[in-house]
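> Everything below, folded, please.
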Amino acid sequence: MEVCSVSVILVTGGAGYIGSHVVRQLFEAGHEVVVYDNLSTGSADALIHGERLIVGDLADQAKIREAIRETGCKSVLHFAAAIIAPESVHLPLKYYSNNTRNTLNLLQACVEQGVERFIFSSTAAVYGMPEGGSASETSATAPINPYGTSKLMSEWMLRDAAFAHGFSYVALRYFNVAGADPKARMGQRTPEATHLIKVACQAGLGARDGVSIFGTDYATPDGTGIRDYIHIEDLASAHLAALSYLEKGGSSDVINVGYGAGSSVREVIRVVKEVSGVNFKVDEAPRRPGDPDSLVAVADKIRSVLGWTPKYDDLHTIVADAWRWEKKLFESRR
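Sure, this is the predicted structure:
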């Protein structure tokens, strides 16, 4: 993959888990990066190269407009969002406000200031419960929770705005992001995170009493949900590939980011126990609302269109990197 040309990049939500890894890779590729983040879930400590940080909320239209104008950026990467699917079922307006409305605010500012390229952090949740448990970009979009709906609505706005105003975009539909920087410089910092691998690592460290399996009667081989877990470093590199694609004149597109293979909840827990060497407590609990049986990417398009090749496609590697980061984080907080 060729390195993107040097330019100023504005990254919303760039102090968060995913955004900070992308910011680091952009910096390492030679870009000047400006981060716009309200720090509600992100941390300035995640900006390890001292990237410029503008503390602001996307609800503040004047501030985001001024940030784009002042930086002169022509490319925006948009990560800022609420992301917990079960929570969205109980707090739908939070998701339509923070995800959909704030994306509208950002798009309006981008159009007004002449932004040319837009990379959108979308989600496989837009597919809902796809037939057969796997989804390609041409699969029907039928989200089963407000989180997925809020992201799909944002995709529609992005599509229509790009058509009307002449900018280009890539919407990347993530599957289950996990892991951490292999050098343990950064990872997921949110203590209340609901991601399975992080939760299981915390249990192994004694930071949690144990792990709950939410649902053991799914239509899967071991009765637990199956997800396509992708290493954060591979996900981050997909954004640089998407940006390079647009800089070279690529057409707007929607692309899955996953490996094309899934692991069950029980499999993940087994690997975390192996890596940590801790036989932590595991409870069985009822299903959570908004969780499909299986969700795995059909991931051919990202390879053919973006020329993206994953480097960390291995559950043990993902867990080992997550464990190394969680151990470092746990020890620093003691």
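
> Could you use CA atoms for every contact and neighbour count after this?
Fine.

> Grab the nearest non-local neighbour of the most far-flung residue of the chain relative to its centre.
No residue in the chain sits farther from the centre than N279, which is 29.2 Å out by CA atoms, centre = their mean. In space, and not counting its chain neighbours, N279 is closest to K273: 5.8 Å by CA to CA, 6 or more residues apart in numbering.

> Check the secondary structure at the one you found for me.
Under DSSP: H, G, I helix; E, B strand; the rest coil, the three-state class of K273 is helix.

> Y36 belongs to a strand, doesn't it?
Yes - according to three-state DSSP, the state of Y36 is that of a strand.

> Run a quick neighbour tally on it.
Neighbour count of Y36, defined by other CA atoms under 10 Å: 26.

> R266 and T224 touch, don't they?
Yes - at 6.6 Å, R266 counts as touching T224 under the criterion of CA atoms under 8 Å.

> Another sequence for comparison is provided below:
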Amino acid sequence: MTILVTGGAGYIGSHFVRYLERKKIEFVIVDNFSTGHKKFVKNKKFFELDLKDPEEIRVNLQDLDITSIVHFAGLSIVSDSQKMEKEYYENNVLASMNLAKFAVEKKIRKFIYSSSAAVYGIPKEIPIKENHPTKPINNYGKNKLEVENLLKDLSMEFPLDVVCLRYFNAAGADDDGDLGEEHNPETHLIPNVINSALNSSEFTVNGDTYNTDDGTCIRDFIHVNDLASAHLLSLSFLDSNKGFHVFNLGSETGFSIMEVINECQELLQTKVNFRVGTKRDGDPDILIADNKKSVNKLNWRLEKNSLKAIISSAIKYHKNVL
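Coordinates of the predicted model:
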């Protein structure tokens, strides 16, 4: 089988590609390198193309023997999605629509979609189950939910089997230390805290008045390699489970911003210089996944289910590469 991996030069996509390489599974990468890195696809089969252009998809991919699609490509900065609504819609929704239509035309039956816990909005209960109401509060979450609904409709009308994976907070880096999180600008918590510690720069904690023990918000962090394994398990799941399916990918454990800072300080033996800034509007106090459905139905097992393991891998990448 040959798996088409979109966004394979990005953070999560590149780790999935590494996972496929270790399993000796054939793949081909598509990326426009708007946020991905060419160094992550060096010596790999890839096409540089824009999924917003359906003709470009057909011309480049029509003759390939693709058996499944794993779709990571898209824009993912929540604050940008509010300011760049049209660009986010085109890159996240329109591009996904074009790719899904190509899958239907080519009779590619398996489609795995990189969704997000952002589809839930402000949670009514913790941990969050897949049947929790979906009421996204930002354009990024709205984009993800719109694509989920599009794929659900297509799966009911055509022979297209879909798994949507709702990530919580992807974090960490590959054990080899040469592949990790590298955004520009960097917006994710753990790499920013590490950068502050290593570069003696100031880190801003966005508020300390949340309804948690230490006043900082709590998030569910999941190692990027555990995310990668879930995508391959999802493809296997579709062998015997047709139609449309949704799964949470989280650890069922939450850590506060201050707990992350303290763990970084302990592992680096360096003080993190931080200040408390203003609380972000609409930021939930706590986001923690219920992952029992993924564990039971996908047979998914977390290999790095500790904050220490996640942060240690990120530190290794930052020291080796950045």
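
> And the helices in structure 2?
Using DSSP state H, the helices of structure 2 run over residues 11-23, 54-61, 78-83, 85-88, 95-106, 139-157, 189-199, 224-237, 257-268, 292-297, 307-320.

> Please tell me which residues of structure 1 the last one aligns onto.
What it means is helix 307-320 of structure 2. Helix 307-320 of structure 2 lines up with residues 315-328 of structure 1 when matched by TM-score structural alignment.

> Can you point out the buried residues in stretch 206-214 of structure 2?
N206, G207, D208, Y210 (16 or more other CA atoms under 10 Å).

> now for T216 of structure 2: what does it line up with in structure 1?
For T216 of structure 2, the aligned residue in structure 1 is T224 (criterion: TM-score structural alignment).

> residue in structure 2 matching F175 of structure 1?
Under the alignment (TM-score structural alignment), F175 of structure 1 pairs with F168 in structure 2.

> Actually, L47 of structure 1.
Mapped onto structure 2 by TM-score structural alignment, L47 of structure 1 lines up with V41.

> returning to that earlier point: so what's the residue nearest to N279 of structure 1 up against?
Residues in contact with K273 of structure 1 (CA atoms under 8 Å, 6 or more residues apart in numbering) are G204, N279, F280.

> Is it possible to get a markdown table of the residues you listed that adds distance to P92 of structure 1?
Listed next are the contacts of K273 of structure 1 as a markdown table, based on distance: CA to CA, whole Å:
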| residue | distance to P92 of structure 1 |
| --- | --- |
| G204 | 33 |
| N279 | 37 |
| F280 | 34 |
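
> Translate the residue farthest from the centre of structure 1 into the numbering of structure 2.
Under the alignment (TM-score structural alignment), N279 of structure 1 maps onto K271 of structure 2.

> how close does that match get to S196 of structure 2?
From K271 of structure 2 across to S196 of structure 2, the span is 9 Å (CA to CA, to the nearest Å).

> returning to that earlier point: so the match of F175 of structure 1 versus E87 of structure 2, what's the distance?
As judged by CA to CA, F168 of structure 2 and E87 of structure 2 stand 23 Å apart.

> which of these two has more neighbours?
Applying other CA under 10 Å to F168 of structure 2 and E87 shows that F168 carries more neighbours, namely 23 against 14.

> Verify the contact between that one and F221 for me.
Yes - contact criterion CA under 8 Å: F168 of structure 2 and F221 qualify, at 6.7 Å.

> shared neighbours, the two?
Common neighbours of F168 of structure 2 and F221, counting by CA under 8 Å, 6+ apart, are G250.

> Check the alignment and tell me where N206 of structure 2 lands in structure 1.
So N206 of structure 2 corresponds to F214, using TM-score structural alignment.

> again with K23 of structure 2
Using TM-score structural alignment, the equivalent of K23 of structure 2 in structure 1 is A29.

> Next, count neighbours for that match.
Residue neighbour count, defined by other CA under 10 Å, stands at 15 for A29 of structure 1.

> Repeat that for I255 of structure 1.
Number of residues near I255 of structure 1 (other CA under 10 Å) recorded here: 26.

> and it, what does it touch?
Counting by CA under 8 Å, 6+ apart, I255 of structure 1 touches E137, V170, A171, L172, R173, K301, I302.

> so which of those residues is the most crowded?
Busiest of those [other CA under 10 Å] is V170, holding 26 neighbours.

> residues contacting that residue?
Here V170 of structure 1 is in contact with F118, I119, F120, A242, L246, S252, D253, V254, I255 (CA under 8 Å, 6+ apart).

> And those residues, which of them are buried?
Of all the contacts of V170 of structure 1 considered here, the ones buried according to neighbour count by 16+ other CA under 10 Å are F118, I119, F120, A242, L246, S252, D253, V254, I255.

> Please say which position in structure 2 the last one maps to.
Going back to what we said before, that points to I255 of structure 1. With TM-score structural alignment as the criterion, I255 of structure 1 lines up with F247 in structure 2.

> any idea how far its match lies from A314 of structure 2?
As judged by CA to CA, F247 of structure 2 and A314 of structure 2 stand 25 Å apart.

> Pull up the distance across stretch 101-117 of structure 2, start to finish.
End-to-end distance for stretch 101-117 of structure 2, by CA to CA: 25 Å.

> Run through who's touching stretch 165-180 of structure 2.
Residues outside stretch 165-180 of structure 2 that contact it (CA under 8 Å, 6+ apart): 11-12, 14-15, 40, 112-117, 181, 190, 219-225, 227, 231, 246-250, 287-289, 310-314, 316-318, 320-321.

> Show the buried residues in those.
Counted by 16+ other CA under 10 Å, those give 11-12, 14-15, 40, 112-117, 181, 190, 219-225, 227, 231, 246-250, 287-289, 310-314, 316-318 as buried.

> Could you give the number of residues near A140 of structure 1?
Residues lying near A140 of structure 1 (other CA under 10 Å) number 14.

> Tell me the counterpart of it in structure 2.
In structure 2, A140 of structure 1 lines up with P133, judged by TM-score structural alignment.
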